[in-house]
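Engineer: I'll drop the sequence and a predicted model, then ask my questions.
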Amino acid sequence: MTDTTSSSAPAEGRPPIQSFEQVLEKRESRVAEFDSTPKSPLRRLQHLLHANPTAVPAIVLALGVIGFSFIVGGRFLSSFNLSLIIQQVTIIGIIGIAQTLIVITAGIDLSVGAIMVLCSVVMGKLAVTLGVPAPLAFLAGLTVGGGCGAINGLLVTRLRLPPFIVTLGTWSIFFALNLWYSGSETLRSQDVAKAAPFLQVLGTPVDILGARFTYGSFFMLLLIAVVWYVLNRTALGRHIYAVGDDPAAAELSGIRTQRVLFKVYVAAGIVCALGAWALIGRIGSISPQAGQTANLDSITAVVIGGASLFGGRGSIVGTLIGALIVGVFRNGLALSGVDVLWQEFTVGILIIVAVALDQWIRKVSA
């Protein structure tokens, strides 16, 4: 039999050392160390912007206001002009809310403008042409908006079609229904004011310290506050972000992703109907040709506002800031005498820069 004791004499009162214990005594006793290399200033900035997606839009908005205040002068900073910018972005801001909800879920909705105009036509035809009480016509418009959103939601969730393709198709469908139902006729502002003044109530002006606002501007801010609360303080809001960030992981965690997506599209349709109410108040009349650029304008506001087209990242406040950036640059360039062509050129550059910056910021989580 092999002797398993150590050749050296054991200490008094201690059992003999076994051979396997001799191996353990020779083990590595150093503790693992993880050296953290200090982050470069650019890397720290990247992490900061990733944690605060509205930081860049806020900085761009501030620089735009400061820059045009020097270029244009007192005309730009006048109370009337600043309040005019807010009025001009009211429709974009409301439709941008609907677009933000879709973009957070990694989708995109090209039909928001068509839904808005269709709802405005439904409200106007019922209230002005058919004599339906204006509040009931308004509710009918909300129902149409929710129904249009439900159609988009069903096609995306049940048939698993890409949101871009779905909404591209429904944009054409809703626009065709709009022209058919309206007969391509515009309801004059005088007729709307006589038969259904309730539909124009959001266009009522309010003068505050030399600035002129409308009820529509305050309605936009109220709607933004409500949606912000839903996204940041409710379980539904957390589920929306989770579905946009990683739908597979969200489903494994117990979230009914398809149901959440359907609710988002229905909510976006209802918000578009509320935008239709604000649109009637803004322009006074009801035209089937109104809001032709609302689709692209809403996407512009969302992208410039810091939302990611890849989903899971974005905020309602950022969308408002994005809409204000577009309004500030268009207004400032117009007051500077710049042609409309170059105004759109500038907005296009802003979109490309915003998307490129989003790609760079997303590398933090890669």
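Structural biologist: Structure's in. What do you need? Treat the numbers as computed from the prediction; the structure is a model and nothing was measured.
Engineer: for the rest of this, base every contact and every neighbour count on C-alpha atoms.
Structural biologist: Noted.
Engineer: contacts for stretch 191-208?
Structural biologist: Outside of stretch 191-208, the residues within contact range by Cα atoms under 8 Å, 6 or more residues apart in numbering are 123-124, 127-128, 131, 133-135, 138, 212-216, 219, 277-278, 280-285.
Engineer: brain fart, stretch 251-266
Structural biologist: Stretch 251-266 has contacts (Cα under 8 Å, 6+ apart) with 101-102, 105, 145-150, 152-154, 157, 236, 239-240, 243, 247, 250.
Engineer: next step: the contacts of stretch 191-208 restricted to helices.
Structural biologist: Here DSSP state H is the test, and these give 123-124, 134-135, 138, 215-216, 219, 277-278, 280-283 as lying in helices.
Engineer: tell me the one of those residues nearest Ile97?
Structural biologist: Phe219 (12.5 Å; Cα to Cα).
Engineer: filter the ones in helices among the contacts of stretch 191-208 down to the buried ones.
Structural biologist: 123-124, 134, 138, 215-216, 219, 277-278, 280-282 (16 or more other Cα atoms under 10 Å).
Engineer: ok, now how distant is Ile66 from Val328?
Structural biologist: Per Cα to Cα, to the nearest Å, Ile66 is found 11 Å from Val328.
Engineer: put this next to the first one:
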Amino acid sequence: MTKAFGTWERMLLALLVLLLAGFGLGIDGFMSPYALADSTFNFSEKGLLALAMALLIMAGEIDLSIAATLSLCSLAMGFAMKAGAGLPLMLLAAFGTGAAAGALNGWLVTAYRLPAIVVTIGSLSLYRGIALVVLGDQAITGYPEALSVLGNGYLGDLVGLPWLIVPIEFAILLLMAVFVGVLLHRTVTGRRLVAIGANPIASRFSGIEVDRHRFALFVFAGLMAALAAVLLTGRIGSTRPNIALGWELDAVTMVILGGVAIEGGRGSIVGVLLAALLLGLFTFALGMANISGIVMAMIVGILLIVSMVLPRLVRGPRVLL
């Protein structure tokens, strides 16, 4: 199988083509340009979370609180708006909250040598709990129109080209994917992150400041959660206590399905982006077919398991000596 496709990314690309062909034949209107453009709203914010998660997992860490951080950033925007702040201050509140939430995770992991999975499970409950306690069953609405344009608009509307039906959210996802991809695959910092994930002890002895890089990754995850919060809040027009609930599972699924090794030290951003496209289009097609959300959640769980097992089957069984 590896020889047939060459790389994991080519396999994902082949699956993406099969998915488009299959659902295109089975669902009326699925392959129309407008439907495909609108399908990107289904995964663009999740894709942003997955990009940050990919860097963390490649460095041997994980952040299960990233979706809860998103909800906290949206809450900060809502309070800033209610206090009379304009859009720039609302954005500052979101990104400041995201950076602070990520910094707390990074500080606990690096300063106290705590497992990231334990720390972020705790902060997941903390951040999500704050949103639930503060909002209760209420929602904050009335956001400015400019925010709605970010979440729901198209590039063509901004540049005066009506035929350019590329959502702004998707364009931002692509730009961030290019940035993260260049950082990971074309810079010294990226090579150091991969080295940390492959062998953190050897990385320390080679002079890499492991804790500083890990801390920076958690802050970056918080900033990406803030960016996703800005887009999602603008798209739905409100801040709700259950916003982005369970999205950490979707982000992890995109990362692992994209070929990033769960043990760290291996993976590519191209694979993560293809996995985001594959998973997003798949769930969008299921929605067009009126499949329930519970069934979709089950399928995401199955994909997560398969994406962890399949690479090992492709590489063949390991022989223990």
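Structural biologist: Arrived safely. Because the structure is a prediction, the values reported are computed rather than measured.
Engineer: TM-score for the pair, please.
Structural biologist: Overlay of the two chains. TM-score (TM-score structural alignment, normalised by the length of the second structure): 0.89; 314 aligned residues with a Cα RMSD of 2.4 Å.
Engineer: ok, back up a step: ok, Ile66 and Val328 of the first structure, which is more surrounded?
Structural biologist: Val328 (24 against 14; other Cα atoms under 10 Å).
Engineer: tell me the SS of that one?
Structural biologist: Under the three-state scheme (DSSP: H, G, I helix; E, B strand; the rest coil), Val328 of the first structure adopts helix.
Engineer: leaving out the residues flanking it, which one is nearest to the equivalent of it over in the second structure?
Structural biologist: In the second structure, Val328 of the first structure lines up with Leu281, judged by TM-score structural alignment. Excluding its sequence neighbours, the residue lying closest to Leu281 of the second structure (Cα to Cα, 6 or more residues apart in numbering) is Ser39, at 6.3 Å.
Engineer: pretty sure the one you found is in a helix, no?
Structural biologist: Yes - under three-state DSSP, Ser39 of the second structure falls within a helix.
Engineer: distance of it relative to Ala14 of the second structure?
Structural biologist: 19 Å.
Engineer: mind checking what Gly305 of the first structure lines up with in the second structure?
Structural biologist: So, by TM-score structural alignment, Gly305 of the first structure is matched to Gly258.
Engineer: quick one: residues contacting that match.
Structural biologist: 8-9, 12, 267-276.
Engineer: nearest to Trp247 of the second structure among those?
Structural biologist: Once Cα to Cα is applied, the member of the contacts of Gly258 of the second structure that ends up nearest Trp247 of the second structure is Ala276, at 12.5 Å.
Engineer: looking at this, the closest one is in a helix?
Structural biologist: Yes - under three-state DSSP, Ala276 of the second structure sits within a helix.
Engineer: that one: neighbour count?
Structural biologist: By other Cα under 10 Å, 28 other residues sit near Ala276 of the second structure.
Engineer: what's the nearest residue to Leu64 of the second structure if we skip its chain neighbours?
Structural biologist: The shortest distance from Leu64 of the second structure to any residue other than its chain neighbours is 5.3 Å, reached at Thr120 (Cα to Cα, 6+ apart).
Engineer: and that neighbour, what does it touch?
Structural biologist: Residues in contact with Thr120 of the second structure (Cα under 8 Å, 6+ apart) are 62-65, 105.
Engineer: need the counterpart of it in the first structure.
Structural biologist: Matched to the first structure by TM-score structural alignment, Thr120 of the second structure sits across from Thr167.
Engineer: from Val144 of the first structure, how far off is that match?
Structural biologist: The value you get for Thr167 of the first structure to Val144 of the first structure, if Cα to Cα is used, is 16 Å.
Engineer: in the stretch 251-366 of the first structure, which spans are helices?
Structural biologist: For the stretch 251-366 of the first structure, the helices defined by DSSP state H, counting those that start in this stretch cover 257-283, 294-304, 316-335, 340-362.
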